[in-house]
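> Any chance you could fold what I've pasted below:
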Amino acid sequence: MLRWIILIILIFILDFYAFQVIKTLTKSYWIYVLYWILSILVVANFAYYYFNFVRGESFTHGHGYAVAFLFTVFVPKVVLVLFMFGEDLVRIGTYLFQKFSNDTAHYNGRREFVSKIALGVAAIPFASFVYGITKGKYNFQVLKRTIYFEDLPETFDGYKITQISDIHSGSLESKEDIAFGVNLVNEQNSDVILFTGDIVNSKAEEMQEWIPVFDKLKAKDGKYSVLGNHDYGYYAYGGDVELNRKNQIEVEAVHKSIGFDLLLNENRRIEKNGEHINILGVENWGASRHFPKRGSLKEATKNIGENDFNILMSHDPSHFDYTEMELNTEDINNHDIIIDESNIINFSKHIHLTLAGHTHGMQFGIELPRLGIKWSPVKYRYPKWAGLYKKASKYLYVNRGFGYLAFPGRIGIWPEITVIELKRGTESA
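Below is the predicted model of the structure:
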């Protein structure tokens, strides 16, 4: 409770400082009143949802929009504060110069044009948040990549995979927009659809109203899926093993209702003209100690040949090449942690391509491919956070997510439908 009170106090200190811009640009009493009413309502709404959050309840749309309104209103104010703070430094410097140089020139106070510039710059994040909340979260992007493998079976030369990830059905709102995204997946006419986890926010029931939308997904060779960290019920039921297990069973039933073949540390063989590739799927496994670690590469690769071509679905990209995981005694005795394997890079059987999600690209960042710009704050937590990576002749692709979580929008990092074409040979050939 104390940390929330401190946060709210800091917000209002920031708010008062930003208010100086408004005072500089207008003397209207009613604008002052509206400014403070809006600020108080946004903070009060945020406080209401988060002080009254009950463990065991789902993260609601109300919680999401409480976050969205807070960010939309206060991030631009941070910009105002930065400008005002910079000018205050100039004012202090000017005052000290006058004091010690006996200069009698009078400093005329805060310059109006600085406030106007500050307000103009602050309008940029404000507009970005408004767009991200209203349109950006449905701005589906089809990203296509071609990956070459010298040992790809000849029959599968040109084989197309569509990957989607992180539906987070508990956050979704517009059936029309989501149906558009599903149709966009189908328009890719891929051979197989692979879904890499987090079909719900916390509870299986969140997906019920969306089953008639997502069961329209289709692919010639089927639809395969895995679970993500949100699919076990931990965010609703905490450490209640019975409720978590019940929720997982219900989530598994949801996958079946959609037509997904859910792989729980399993594999499936796709055969064509006497040749085959393997689709592997592990349960959630990542470097973080805060999420369940049930994935087992050993189980998922049972009964597959040493020279087989393998495509793996693993929700968390840190599974690919983590270097260290600290386990205490409690962790080791935890039934949710499997420690029977190395990372994907060093695993004994060759895994050609790993597909992951999980990061969402933090739903915030900037990507300008033509300029080589790709940045999101999430990179400091997950170095491999979006797009294609290669290490030790193995590939990892991290999908930016189909849905959204917590913040009901996307800014600069758009919802993604990935289409990967497998080609036989080398890229330079």
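> make it CA atoms for all contacts and neighbour counts henceforth
Will do.
> Count the residues that sit near V43.
19 (other C-alpha atoms under 10 Å).
> I'd assumed A68 was in contact with it.
No - V43 lies out of contact with A68 (C-alpha atoms under 8 Å); the separation is 11.3 Å.
> what comes up buried for the strand or helix carrying L41?
In this structure, L41 sits in helix 29-51 according to DSSP states H and E. Applying a neighbour-count criterion of 16 or more other C-alpha atoms under 10 Å, one finds 39, 42-43, 45-47, 49 buried in helix 29-51.
> can you list those residues in JSON lines and add distance to T354?
Below are these laid out as JSON lines (distance: C-alpha to C-alpha, whole Å):
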{"residue": "S39", "distance to T354": "46"}
{"residue": "V42", "distance to T354": "42"}
{"residue": "V43", "distance to T354": "42"}
{"residue": "N45", "distance to T354": "42"}
{"residue": "F46", "distance to T354": "39"}
{"residue": "A47", "distance to T354": "41"}
{"residue": "Y49", "distance to T354": "38"}
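> Nearest to I8 among the residues you listed?
Using C-alpha to C-alpha, V43 is the member of those that sits closest to I8, with 7.4 Å.
> Chain neighbours aside, what residue packs nearest to the closest one?
Taking C-alpha to C-alpha, 6 or more residues apart in numbering as the measure, V43 lies nearest to L70, with 6.8 Å between them; neighbours along the chain are not counted.
> any idea which helix or strand comes after the lengthiest helix in the chain?
Ranked by residue count and defined by DSSP state H, the top helix of the chain is helix 61-101. Once the chain leaves helix 61-101, the next helix or strand it forms, by DSSP H and E, is helix 112-134.
> Tell me which other helices or strands that next one touches.
In this structure, helix 112-134 packs against helix 2-25, helix 61-101, with contacts taken as 3 or more C-alpha pairs under 8 Å, 6 or more residues apart in numbering; DSSP states H and E.
> Would you do the same for the sequence below? I want to compare the two.
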Amino acid sequence: MHDIRAIRDNPEGFDAALSRRGIAPLSSELLALDAARRARIAEAETAQAEQNRASKEVGAAKARGDDAEFERLRALVAEKKADVARMQTEAGDLDRQLRDRLMEIPNAPLDHVPDGADEADNVEIRRWGTPRVFDFQPVEHFEIGGVRPGMDFATAAKLSGSRFVMLQGGVARIHRGLAQFMLDLHIGSHGLTETWAPVLVLPEMMYGTGQLPKFGEDSYETRDGYWLIPTSEVTLTNTVHGELVEQASLPRRLVAHSQCFRSEAGSAGRDTAGMLRQHQFEKVEMVSITDAASGEAEHARMTRCAEAVLEALELPYRTIVLCTGDMGFGARITHDLEVWLPGQNCYREISSVSYCGDFQARRMNARYRPETGGRPEFVHTLNGSGLAVGRALIAVLENGQQADGSVLLPSALRPYLGGAGRLTAEGVLA
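Modelled structure (predicted):
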């Protein structure tokens, strides 16, 4: 959420930053709401002071036996009391209107984020690995002979509808092994703290990280008012919701493996084949909570953590910086990692790593006390996939596929598969 004081100080800069996202000027509208709210607050304070003075004079008039003055003052007190209540209600309504409006406005991009309208304007910053040259025509993950016995879309559709899958046998074990491998790498090599957290959260937690109010249709709400998380970014980031922490405790680097749920509203017809885009999936999510000076360096570090997973799994990838028109709602800058999928003959997103500045912290009211003293400041937050487990499974299967329908598996996974190095054409590990 944006700081209304910063908008007051530099409305032109605020409008210019949002114009890079294709948003028309908003400062006039916001400042008009803010001015009306502040005016009501000032009027309420004046009326309260007049009520207090009149209340003191009521007792004096009664003591003097001045009945007429007593009645006049008592009526004035009642009038001012009603005025205060009305003005406070109006100020509260205006405050909610302003807050709701600010909640709907995306974050401002960093100055060095490339301008652009959509994904065509994203900028590649590096590549790792060389896509394998096959001596046969590679197929998509769900078409590989050894994968078909363990990837059951028909039964999942019978149980839950479209965009679900049941994994069985060797495929299910590879999926589980990938999540365990990612966690161990992030914990042992990257210094992240493993966390297990709920997948049902209160609505204020979804507001805190920006999924609400604007993107409610993308997630699932239960009948009793809970929300299923679209990513454990929601739970991990909100661990500091409403808190004042010590700067010395930062950065907090967390990682969690969780089920995630997305309605995929607006994505009808996209990636319907296979398990690339599902309503229920798993991710290993990284979150960092840090101070104002460390955010961009932490973003580079988190990107490197995600890249290290792909390198350990021997998966070719590229890292791109998203342009202003393709960047997510809460981000100031985002790096996407795209893994090579030979079955589609293209790179596809497997991780997004975003630096949000204090945007989420203002929504959560999460602050830290500077070591040097002074007023508390808002924390800065970052989040990134490390990685999406299902998409990592797709990449491992497609890049390791063999002409006979078996799959050669990365050596880093073998300790998690009982030493197995291959998914056979029959769908079992060997």
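> overall similarity of the pair, as a TM-score.
TM-score for the superposed chains, counting by TM-score structural alignment, normalised by the length of the first structure: 0.26, backed by 179 aligned residues with a C-alpha RMSD of 6.8 Å.
> hang on, the earlier thing: ok, the residue nearest to V43 of the first structure - contacts?
Going by C-alpha atoms under 8 Å, 6 or more residues apart in numbering, L70 of the first structure touches 42-43, 46.
> which secondary structure element contains V58 of the second structure?
Assessed by DSSP H and E, V58 of the second structure sits inside helix 27-64.
> neighbours of the closest residue to H335 of the second structure other than its chain neighbours, just the number please.
Take H335 of the second structure and drop its neighbours on the chain: the residue closest to it by C-alpha to C-alpha, 6+ apart is V321, 4.5 Å away. Using other C-alpha under 10 Å as the criterion, V321 of the second structure is surrounded by 24 other residues.
> V321 of the second structure touches A300, doesn't it?
No - when contacts are counted by C-alpha under 8 Å, V321 of the second structure is not listed as touching A300 (11.5 Å).
> Doesn't K374 of the first structure belong to a strand?
Yes - when DSSP: H, G, I helix; E, B strand; the rest coil is applied, K374 of the first structure is found to be in a strand.
> Surely it and G387 touch.
No - counting by C-alpha under 8 Å, no contact exists between K374 of the first structure and G387, whose distance comes to 9.9 Å.
> Ignoring the adjacent residues along the chain, who's closest to E194 of the second structure?
Taking C-alpha to C-alpha, 6+ apart, and ignoring the residues beside it in sequence, E194 of the second structure has V255 as its nearest neighbour in space, at 5.0 Å.
> wait, is that neighbour part of a strand?
Yes - membership of V255 of the second structure in a strand is supported by three-state DSSP.
> and it, what is it in contact with?
If you count contacts by C-alpha under 8 Å, 6+ apart, V255 of the second structure has them with 183, 186-187, 192-195, 236, 284-287.
> would you list every one of the strands in the stretch 51-200 of the second structure?
Assignment of strands within the stretch 51-200 of the second structure using DSSP state E, counting those that start in this stretch yields the ranges 123-128, 151-152, 166-167, 193-194, 200-201.
> Out of these, which is closest to A179 of the second structure?
A179 of the second structure sits nearest to strand 193-194 of all these, at 12.2 Å, using C-alpha to C-alpha.
> Packing partners of the closest one?
Judged by 3+ C-alpha pairs under 8 Å, 6+ apart, the packing partners of strand 193-194 of the second structure are helix 169-188, strand 252-261.
> circling back to that earlier point, right, so of the strands of the stretch 51-200 of the second structure, which gets closest to R99 of the second structure?
Checking these against R99 of the second structure by C-alpha to C-alpha gives strand 200-201 as the closest, at 21.6 Å.
> tell me what the helix or strand that comes right after that closest one is packed against?
Next in sequence after strand 200-201 of the second structure, counting helices and strands by DSSP H and E, comes helix 203-209. Of the remaining helices and strands, those touching helix 203-209 of the second structure by 3+ C-alpha pairs under 8 Å, 6+ apart are helix 233-237, helix 359-364.
> and if we set it to 10 Å?
On a contact count with 3 or more C-alpha pairs under 10 Å, 6 or more residues apart in numbering; DSSP states H and E, helix 203-209 of the second structure meets strand 227-228, helix 233-237, helix 359-364.
> Let's have the ones you listed in a markdown table, adding mean neighbour count and distance to A54 of the second structure.
Converted to a markdown table, these look like this (neighbours: other C-alpha atoms under 10 Å; distance: least, C-alpha to C-alpha, whole Å):
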| stretch | mean neighbour count | distance to A54 of the second structure |
| --- | --- | --- |
| strand 227-228 | 22 | 50 |
| helix 233-237 | 25 | 50 |
| helix 359-364 | 25 | 40 |
